[in-house]
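Asker: generate coordinates for the sequence data below:
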Amino acid sequence: MTSLLADLLTRPLVDPGRTAVTIDGDSLTRAELVAAASGFARSLPGGSGPIAIQADRSLRTVVAVVGCIAAGVPFVPIAPDAGVAEREHVLTDSGATHFAGDSAPPTLTALPVDLVGAVSTADPVPRPSDSETAAILYTSGTTGVPKGVLISRSAIASGVEALAEAWQWTAADTVAHGLPLFHAHGLILGVLGSLHIGSPFAHTGSPTPANYASAGATVFFGVPTIWNRIADDPESARALRDARLLISGSAPLSVRTFERIRALTGHALIERYGMTETLIALSTRADGERRPGWVGVPLSGYTTRLRTETGDVVPADGESVGRLEVQGPSLFDGYLGLPTATEESWTEDGWFITGDLAVVDEQGFHRIVGRESVDLIKSGGYRIGAGEVEECLRNVTGVGEAVVVGVPDEDLGQRIVAFVIVDDPGGEVAPTSHFGDQLIAHVADELSWHKRPREIRFVEEFPRTPLGKVQKKVLLDDITSAH
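Answerer: Coordinates of the predicted model:
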């Protein structure tokens, strides 16, 4: 493993005039980025604590992040649309001492970010230890207040290099996406991953199909919402035929979208699995099988196992559901200031408990079926993965999206309730009780009787996180509070 951004920050630049990053049409070359980031690093006051960065879609965000890495000071990305309470929690909990961006809070010292740095012949900024914290990323807060996840420099470098091996990602690639720059997907993988590998990075701006089509990249990152929209725009989709890889993550991708993208672009999407605490641990490979609905095999250096709630081994039969546990070099160092939560997230023998449910087959291919907290449904004595039922529903003509939850039930323990968004431009399907009965019967026929939803609720939209993940806990709370 090489040190994080070593080729960019601590070694003579190869091809310094090559574009390093482009955002909304504005670019910095490698030399310009190094000069600006080094200037920012040298501007940091001695003894600075974590630096909060307003992580909007701008070159200033990238310069500030790279500058913090150069200086060995942890950065804390702040969502530009964060609410008052969330912003205050992150700033206070992280212990940030300075703020890079507009509208710095009165409690923190504002730091200017200059995009025009002087190319210095002085000694480079000293290289920090790889074991030091590079980033404090906050979870989405779906199970309580957001927690600060401590990610080391070595975790980022190891994770990116494992992906480079799986995806055959090299400096010859150009990576593009339209994702936010305050999450691991868009910032750590997209921006820092590209800079570490040496491939130019381009942000598409708004993640529209037309913007993806005109990006001219070889590797595209996206979430299922983006790929759904691209599949609905055949002209833009066909413009991606010249790409090398199309990659989907952060939420489950439907088999239907996978097949539509393949038909339009000629590419089978790369699906992968990760979370803030692990970065990416599983992926299909550029040179391997790409099975719709499955997130592939462990990256080089990673291992996984599936266990039941009582610790029993789950067989690798492609059917049995178990709790996914992971070991690997990109795992986080703990939750900031939360020793109990950190301890509870690891098994006694050193495996990180992801909280996700999965199945694995004899070839080591994994399929994620949901979160243990909301997606393991225990109904009538059966253990049912919500993801399996959701995928079955999504394959029905007229169903745009489907979300399944387990609602407390005196008789069954939990009953399966499905929320469905109807998507039928032809107008042949309507959100009626008759269509709901058809969906229930379909699941009973395709899967089994005990996996059928007991109720279908038609909705127009789902509550979501900024990356498009459905907030099931909100849906579940709405149901339970109404009774």
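Asker: please count neighbours and contacts with C-alpha atoms only from this point.
Answerer: Noted.
Asker: quick one: contacts for S248?
Answerer: Contact analysis of S248 by C-alpha atoms under 8 Å, 6 or more residues apart in numbering lists 221-224, 227, 269-272.
Asker: please point out which parts of stretch 181-194 sit buried.
Answerer: 181-194 (16 or more other C-alpha atoms under 10 Å).
Asker: any chance of the residues you listed in JSON lines, plus distance to R454 and secondary structure?
Answerer: Below are those laid out as JSON lines (distance: C-alpha to C-alpha, whole Å; DSSP: H, G, I helix; E, B strand; the rest coil):
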{"residue": "L181", "distance to R454": "40", "secondary structure": "coil"}
{"residue": "F182", "distance to R454": "39", "secondary structure": "coil"}
{"residue": "H183", "distance to R454": "36", "secondary structure": "coil"}
{"residue": "A184", "distance to R454": "37", "secondary structure": "helix"}
{"residue": "H185", "distance to R454": "36", "secondary structure": "helix"}
{"residue": "G186", "distance to R454": "38", "secondary structure": "helix"}
{"residue": "L187", "distance to R454": "41", "secondary structure": "helix"}
{"residue": "I188", "distance to R454": "41", "secondary structure": "helix"}
{"residue": "L189", "distance to R454": "40", "secondary structure": "helix"}
{"residue": "G190", "distance to R454": "41", "secondary structure": "helix"}
{"residue": "V191", "distance to R454": "44", "secondary structure": "helix"}
{"residue": "L192", "distance to R454": "46", "secondary structure": "helix"}
{"residue": "G193", "distance to R454": "45", "secondary structure": "helix"}
{"residue": "S194", "distance to R454": "47", "secondary structure": "helix"}
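Asker: and for comparison, fold this next one:
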Amino acid sequence: MLLPTLTPTAPDDPEVIRIGEDRLSREDLVGAATAVAERIAGARTVAVLAQPTVETVLAVVGGLIAGVPVVPVPPDSGPREFAHILADSGAQAWLGQGPADATLPVVPVRRYAKSWHRHPEPHADSTALILYTSGTTGLPKGVPITRQAIAEGLDALADAWLWTADDTLAHGLPLFHVHGLILGVLGPLRRGGRLIHTEKPTAAGYAAAAEAGASMFFGVPTVWSRVGADPEAARTLSSARILVSGSAPLPVPVFDRVRELTGHEIVERYGMTETLITVSTRVDGERRPGWVGLPLAGVETRLREGDADVPHDGESVGDLHVRGPMMASGYLNRPDATAESWLDDGFFATGDVAVIDPDGMHRIVGRRSTDLIKSGGFRIGAGEIETVLLAHPAVRETAVIGVPDDYLGQRIVAYVVADEVDDTELIEFVAGELSNHKRPREIRFVDSLPRNAMGKVQKKLLG
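Answerer: I've put the predicted structure just below:
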């Protein structure tokens, strides 16, 4: 059973979900979500405008109870993206609030309606959610995720993070991605714990959640950067059991700053929409800044360069492939794209390049297309240059890319958001910390970096 704690006979809790000031008891959640399931029973697919509301949670859980695949749609999608997601997924209706110009019927979610009808548990291999990837080129691809994959992924994380029903999770992440929805909503519901969603991922919101008893916190690097910049709020989080970062690389200076203020070493993890989370630091293991940890239970990883294996020596960079029970099996309606990424032996080619040390610890270098720079015959990871630049007191944000160069092949260029500082000072700063060939050949100062909803820098918009 995907959500064993949500049954009509489950013991009630005075509060299991809090989103802003809105709250649901377990009884209210089960009754209202089951009423949603009654209204959509037999539907093929439904879309949910995934705003951070109690109604979104009821819609998603109602779909899971009914066995109807749910498509969480980013509320800020443009008309072209809305049309593509609805047509590609085959959604028949909006469940809950639809967009202002909705072209599909809207099925309301009535939070005070109640039903105690027992629905049979859908087959483990049936599709629970269809998530759309937030790629930087082309229209997003749909990824059908089964109930079994979600259950396996959440249980593997519970093992790595010692996650139990006693935990209260707090975060303010969007509810249309793996991080905010599957880990951040279905995770506590599967474990039987509580969720405090802060609506927005602010340091003040996280501090308030800590004061309300939150023991686990999820955030992306930009969130932890905000926490580190607010010492008073950060110190409130010292009462937590675990802080987790994902969805983008966590800069080492942010790791160090949060550790200094909270006493916690942030747990880092790695995953994708297509695979859920496959690698993570363990709560009871080593937490190494800049490294995302070990394969979760049941997961295998490997590094490849073409058809050859790359040694796990902590230095050699290779294409990261993963295989595990939490993976999806392909893209929706995209057989060609599926064949490119899902390999014949069951591994998934992530498109990321990584390093694995002899103990199995993983460091993600970045996307092969944007973060692996081939300059002057060297293979250079943009991330290590970014980490050094962020250690400079004047630098607030940075993104490093390779641009075509007739002599070097690619020239290292750093986009930097910074206080007043000379470009030559930054170049020399990197050269003093890393090999000379890893220094930026050019610094481009900008007011901000382009980011998506999860805080990832959109490097393809640079250069």
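Asker: TM-score for these two?
Answerer: Overlay of the two chains. TM-score (TM-score structural alignment, normalised by the length of the second structure): 0.96; 459 aligned residues with a C-alpha RMSD of 1.3 Å.
Asker: that older thread, out of the contacts of S248 of the first structure, flag the one nearest to A37 of the first structure.
Answerer: F221 (24.9 Å; C-alpha to C-alpha).
Asker: and G25 of the first structure, what's its match in the second structure?
Answerer: Residue pairing (TM-score structural alignment): G25 of the first structure is matched to E21 of the second structure.
Asker: which positions in the first structure sit opposite stretch 314-332 of the second structure in the alignment?
Answerer: Counting by TM-score structural alignment, stretch 314-332 of the second structure sits on residues 318-336 of the first structure.
Asker: just to revisit the earlier point, in helices, which of the contacts of S248 of the first structure fall?
Answerer: Per DSSP state H, helices hold the following members of the contacts of S248 of the first structure: 224, 227.
Asker: and the furthest pair within the contacts of S248 of the first structure?
Answerer: It's W227 and R272 that sit farthest apart of these, by C-alpha to C-alpha, at 14.4 Å.
Asker: measure the match of G25 of the first structure to E199 of the second structure for me?
Answerer: 10 Å (C-alpha to C-alpha, to the nearest Å).
Asker: ok, those two, which is more surrounded?
Answerer: Higher neighbour count among E21 of the second structure and E199: E199, with 19 against 9, using other C-alpha atoms under 10 Å.
Asker: how far away is the aligned residue in the first structure for that one from T61 of the first structure?
Answerer: Alignment note: E199 of the second structure maps to G205 in the first structure; criterion TM-score structural alignment. Distance, G205 of the first structure to T61 of the first structure, by C-alpha to C-alpha: 14 Å.
Asker: over to G406 of the first structure?
Answerer: On the measure of C-alpha to C-alpha, G406 of the first structure and T61 of the first structure end up 41 Å apart.
Asker: what's the answer for S320 of the first structure, then?
Answerer: Following C-alpha to C-alpha, the distance that separates S320 of the first structure from T61 of the first structure is 44 Å.
Asker: can you check Q471 of the first structure too?
Answerer: 28 Å.
Asker: how about S134 of the second structure, what does it touch?
Answerer: 140, 452.
Asker: next, count neighbours for the equivalent of V355 of the second structure over in the first structure.
Answerer: Residue mapping for V355 of the second structure onto the first structure gives V359, with TM-score structural alignment as the criterion. Neighbour count of V359 of the first structure, defined by other C-alpha under 10 Å: 25.
Asker: secondary structure class of V359 of the first structure, three-state.
Answerer: Three-state call for V359 of the first structure (DSSP: H, G, I helix; E, B strand; the rest coil): strand.
Asker: so it touches T308, yeah?
Answerer: No: the pair V359 of the first structure / T308 is not scored as a contact, 11.4 Å apart, by C-alpha atoms under 8 Å.
Asker: re earlier: any idea how far the match of V355 of the second structure is from I247 of the first structure?
Answerer: From V359 of the first structure to I247 of the first structure the distance is 21 Å (C-alpha to C-alpha).
Asker: next: H185 of the first structure.
Answerer: In terms of C-alpha to C-alpha, H185 of the first structure sits 11 Å off from I247 of the first structure.
Asker: how about T29 of the first structure?
Answerer: Distance from T29 of the first structure to I247 of the first structure, by C-alpha to C-alpha: 26 Å.
Asker: more neighbours: which of these two?
Answerer: Ranked by neighbour count (other C-alpha under 10 Å), T29 of the first structure and I247 place I247 first, with 21 against 17.
Asker: show me what contacts the closest residue to the more buried one other than its chain neighbours?
Answerer: Closest residue to I247 of the first structure apart from its sequence neighbours, by C-alpha to C-alpha, 6 or more residues apart in numbering: I270 at 4.5 Å. Counting by C-alpha under 8 Å, 6+ apart, I270 of the first structure touches 245-248, 283-286, 290.
Asker: if we go to 7 Å?
Answerer: 246-248, 284, 290 (C-alpha atoms under 7 Å, 6 or more residues apart in numbering).
Asker: so what sits against both of V359 and T308 of the first structure?
Answerer: Counting by C-alpha under 7 Å, 6+ apart, the common neighbours of V359 of the first structure and T308 are G322.
Asker: one step back: can you redo the buried residues of stretch 181-194 of the first structure as a markdown table with distance to A171 of the first structure?
Answerer: Shown next, in a markdown table, are these (distance: C-alpha to C-alpha, whole Å):
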| residue | distance to A171 of the first structure |
| --- | --- |
| L181 | 21 |
| F182 | 24 |
| H183 | 23 |
| A184 | 21 |
| H185 | 19 |
| G186 | 18 |
| L187 | 18 |
| I188 | 17 |
| L189 | 15 |
| G190 | 13 |
| V191 | 13 |
| L192 | 13 |
| G193 | 11 |
| S194 | 8 |
